[in-house]
Each structure stands twice: as C-alpha cells, then as structure tokens.
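Here you go, sequence then predicted model.
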Amino acid sequence: MRKKTEARRQSFVQAAGRLFIEQGFGSVTMEAIAAEAGASKVTLYSYFPGKEALFEAFVVEAGKGGHEALVAAKDEMDPQASLMRVGMSYLELVTRPDVVAISRLIIGEAERQPQLSRIFYENGARHTLLSICSVLGNLMDRGLLRRTEVRKTGLQFKALCAAELVERQLWGLDAVPDIRLREAAVRDAIEVFLPAHLP
C-alpha cells in the first residue's frame, strides 16, 4: 500500500475545489475529482470518504493564514491600530478570489445542498467571527473599548468593514479591491465604530 502524502492530499483538495467552482458541487463526481488530480478513485477514497469531506478541506485551505492574521491584531496596544489591523486582515481574507468563489458556490447551492452552508459556516465564517471577537474582547478586557455583547459587536464591526466593498466583488461588479480601497473601507468603519464603543 502506498504511503499517504500531504502533497497528494493537497492535489485532491485543489482538484475538487476547481471542479466545484467550475461545475457546481452536485455535478462533480469522485471519479471526476480523481481524474482531475491524475489519480485513481481508490487512491482518492483512501484520503477522503466523500465529496463533503473534500469540500470541508477546500474551505479550510482557502482560509489558511487568515484567522491567525486576525488574532494577531491583539498585539497592538492602541485600539485604533488594533481595529485597523483586524479590519485589514478581515478584508484581505474575504476578498481572496478563492474565498469569493466559495461564497458564490454556497449561495448557488444553498437550496439543493444545505449541508454545504453548514460546512462553510463551521469551518470558515464562524472561525472568522470568533477571531474578530477575540480581538474585540481583548480590547474590552483592557478597558480600551466599552463592555458590550462581544458577538454582536463583532458582527457590527465586520459589517462596517465589508460595507459595499465585498458585496460588489461577490456580485462580479468589481475586481479584488487593492490595499488602498481596503484601507479606506477600514478607516471609514473605525470612524463610525470607535466613537460608539470607547469607554
């Protein structure tokens, strides 16, 4: 029996991701994924029990590094600098082309494949929100932000940062926003958010 390798596993995840985005989750077969990765179906099944496990791995891969960058905003001593860092990390994550493609896929498949929404939420969106909340909670614990219900506050800050920027990209109206546009969006968000949440 051949030894499992991370490179082979990644080849299956990437092949599945490409096919899911191009053809939709329901249309893709395990056989097609194996062929796309240049392997046998037997080898594919030795790594993944089915398409849902592959989709989960694809979501996790798309978010790699993003959550760590969000939480790193705790290192900032100043609340404005911390919010700027977490806002920029958030926008950098959610405007990645592969993350946008997954979001579009979820919207298109939500009615036919509701389990995909759950997988995406648990392995992507939920982790993102928890990371933002951990930074805001840290600021509250240090007395730099007013104590509020942290999940609600995290959702508000996230929405202010995304504003029209993420929607327009999701709808295909705009390309990936450059750093200048992302910085402007986060500055605008902080301008609204910070006065309402200072102690």
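Nice, I can see it.

from here on, contacts and neighbour counts on C-alpha atoms
Fine.

helix or strand right after the lengthiest helix in the chain?
Identified as the longest helix of the chain according to DSSP state H is helix 150-170. Sequence-wise, the next helix or strand downstream of helix 150-170 (DSSP states H and E) is helix 179-197.

I would like the residues contacting that next one, please.
80, 83-84, 87-88, 91-92, 145-146, 157, 160-163, 165 (CA atoms under 8 Å, 6 or more residues apart in numbering).

rerun that using 7 Å as the cut-off
83-84, 87-88, 91, 145-146, 157, 160-161 (CA atoms under 7 Å, 6 or more residues apart in numbering).

Only the buried residues of the longest helix of the chain, if you could.
150-151, 153-154, 157-158, 160-162, 165-166, 169-170 (16 or more other CA atoms under 10 Å).

Go through the contacts of helix 179-197 and name the one nearest E52.
Nearest to E52 among these: L91, at 26.7 Å, using CA to CA.

and the gap between that closest one and R118?
Note on L91: its distance to R118, by CA to CA, to the nearest Å, is 22 Å.

Between the two, which is the more surrounded one?
L91 (22 against 16; other CA atoms under 10 Å).

tell me the SS of the more buried one?
Secondary structure state of L91, per DSSP: H, G, I helix; E, B strand; the rest coil, is helix.

Distance check, it against A162.
Where A162 is concerned, L91 sits at a distance of 7 Å (CA to CA).

Comparison target below:
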Amino acid sequence: MRHRSEEKREAILEAAAQVFGEVGFERASMTEISARAGGARATIYSYFESKEELFFDAMLKTTAAEFEATHQALESGTENVEEALKRFGHHFLSVLYSPEVQAIRRVVIAEAGRSNLGQLCFERGVQKSDARVAEFLDRAILAGKIKPTNTKIATKHLCALLEAEFTDYFHFQIAAIINDQTINAAVARAVEVFMAAYQVSE
C-alpha cells in the first residue's frame, strides 16, 4: 500500500510539473493535474495541503539533484575554504541562473503577494540552503580558517556577493551572458571580497 501511495504521489508531481510548466502557477488547474495523474481532484489534497505546496514539491523534484550537488561542494572539508566556496558559488549560480530556475523564481516572486507560495519557498528552500552554508562556516571557524562571527549573517553576505553581478539582470528581465566563464569570474571576485572580510589573518 505504501509503495502504491509513493507511486501515486510521484504521478501527481509529474503531472503537476507538466501543467505548471505549460500554463504557469495561476492558470494551472488542480482538476487538470488530477486528470493527468489519473485520479480524483480530492486525491491531490490527500498528498498535498495546497496548490502552493504542490507547486513547490513539483519544482523541487525537477531541481533537487542540482541543489544537492551545490551543497555537496561544501562537504569536502575546511582545509581550503576559499576553494570550497568557489565550488559552491559555481554550482549556486549555475543552478540559480539556469533558464528553468529563473522561470520558477519569477513565478514565486509574482505569486508571493497573493498567496503563501513565497513564504513556503523561503522556509523550505532558502532557509534550508542558508543553514547548510552556515554549518560549513561554523566548521571553518572551528578549524581556525575564518573569524568567529554570526554565520547566519555571513551566509547572507556570501550569497549576496555571489549574485551581485547578475541580480539586476534577473529583476529587470534583461538578457545577460551567463555561462561558465562569466560565472567563474563573478564567483572569484565575490569569494575574494568575502575572504577579505572574514578570513583569519595569517
């Protein structure tokens, strides 16, 4: 029974990803999603509390592997903090500024004022990601690599620096050249500034 329930949940997520991808969040119909998943509309609500939760889980399913790889870049230890942060930064920007994830982020921003989708994505996405970065920085402090500091704030500084060269293009929907070369250059500059502020002086 449990196996069948997991299969049904996966079918709903797959159908939801298709519908959200085709018509967006606002126009997506729970009736259409349930029809594609092969079941009644009420069935969806036995797995997901709301359309917002379904959207988040469906989008997470399509990007989970990439985001996990992003945070795995910090699992190599604190021997070389600068290099670990550069690996993280490259994955972070490559995922965040991929066309697919940019589209998802714009939907979330547009819907944030009309529903709890923004809060849901912040709590289940941004905050969880920040916590993993902060844990790495905590380990770096214990290893004597960076100065004792509030790592929650340091995480925000790091992420803001990493995005600094691209965020205006995203917000104003202006085409920009975002590839491995431009990402690597931006990450190098961002990490240099971060380390200048936080690295323990030799």
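Arrived safely, thanks for sending. Model, not experiment: these values are computed from the prediction.

Can you calculate the TM-score here?
Scored against TM-score structural alignment, normalised by the length of the first structure, the superposed chains reach a TM-score of 0.83; 197 aligned residues with a CA RMSD of 2.7 Å.

re the thing from before, mean distance, the longest helix of the first structure to its aligned residues in the second structure?
Superposing on the second structure and averaging over aligned pairs (mean CA distance after the TM-score superposition for the first structure), helix 150-170 of the first structure comes out at 1.6 Å.

got a list of contacts for that helix?
87, 91, 95, 100, 104, 129, 132-133, 136-137, 174-176, 185-186, 189, 193.

how much does it deviate in direction from helix 179-197?
150 degrees (axes from the mean of the first three to the mean of the last three CA atoms, to 10 degrees).

Report the distance from helix 150-170 of the first structure to the chain centre.
13 Å (CA atoms, centre = their mean, to the nearest Å).

Same question for stretch 170-190 of the first structure.
16 Å.

same check, this time on stretch 111-121 of the first structure
So, by CA atoms, centre = their mean, the centroid of stretch 111-121 of the first structure is 15 Å from its chain's centroid.

So which bits of that stretch are buried?
116-120.

repeat for stretch 188-197 of the second structure
188, 190-195.

One more: stretch 99-111 of the second structure?
Quick answer for stretch 99-111 of the second structure (16+ other CA under 10 Å): 101-102, 104-105, 107-108, 111.

Pull the distance from the longest helix seen in the second structure to the chain's centre.
Taking DSSP H as the criterion, the second structure has its longest helix at helix 2-27. Its chain's C-alpha centre and that of helix 2-27 of the second structure lie 19 Å apart, by CA atoms, centre = their mean.

what about that helix, how far off from the first structure?
Per aligned residue, helix 2-27 of the second structure averages 3.9 Å (mean CA distance after the TM-score superposition for the first structure).

by contact count, what packs against that helix?
Applying 3 or more CA pairs under 7 Å, 6 or more residues apart in numbering; DSSP states H and E, we find helix 2-27 of the second structure packed against helix 30-37, helix 51-72.

right, and the ones you listed - which one's nearest A17 of the second structure?
The nearest among those, by CA to CA, is helix 51-72 at 5.4 Å.

Which elements pack onto the closest one?
helix 2-27, helix 81-96.

and those as CSV, adding distance to L74 of the second structure?
Converted to CSV, these look like this (distance: least, CA to CA, whole Å):
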stretch, distance to L74 of the second structure
helix 2-27, 29
helix 81-96, 6
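
Let me know which of those is tucked in deepest.
helix 81-96 (a mean of 21; mean count of other CA atoms under 10 Å).

Which part of the first structure matches that helix?
The alignment of helix 81-96 of the second structure onto the first structure (TM-score structural alignment) spans residues 79-94.

distance from that stretch to the second structure after superposition?
Average distance, stretch 79-94 of the first structure versus aligned residues of the second structure after superposition (mean CA distance after the TM-score superposition for the first structure): 1.6 Å.

What lies in contact with that stretch?
So stretch 79-94 of the first structure is in contact with 63, 66, 69-70, 73-74, 76, 100, 132, 139, 144, 161-162, 182-183, 186, 190, going by CA under 7 Å, 6+ apart.

if you set the cut-off to 8 Å instead, what comes out?
Stretch 79-94 of the first structure is contacted from outside by 63, 66, 69-76, 99-100, 128, 132, 135, 139, 144-145, 158, 161-162, 166, 182-183, 186-187, 190, 194, using CA under 8 Å, 6+ apart.

Check the buried residues of helix 150-170 of the first structure and tell me the two furthest apart.
Maximum pairwise distance in the buried residues of helix 150-170 of the first structure, criterion CA to CA, is 27.7 Å, between V150 and Q169.
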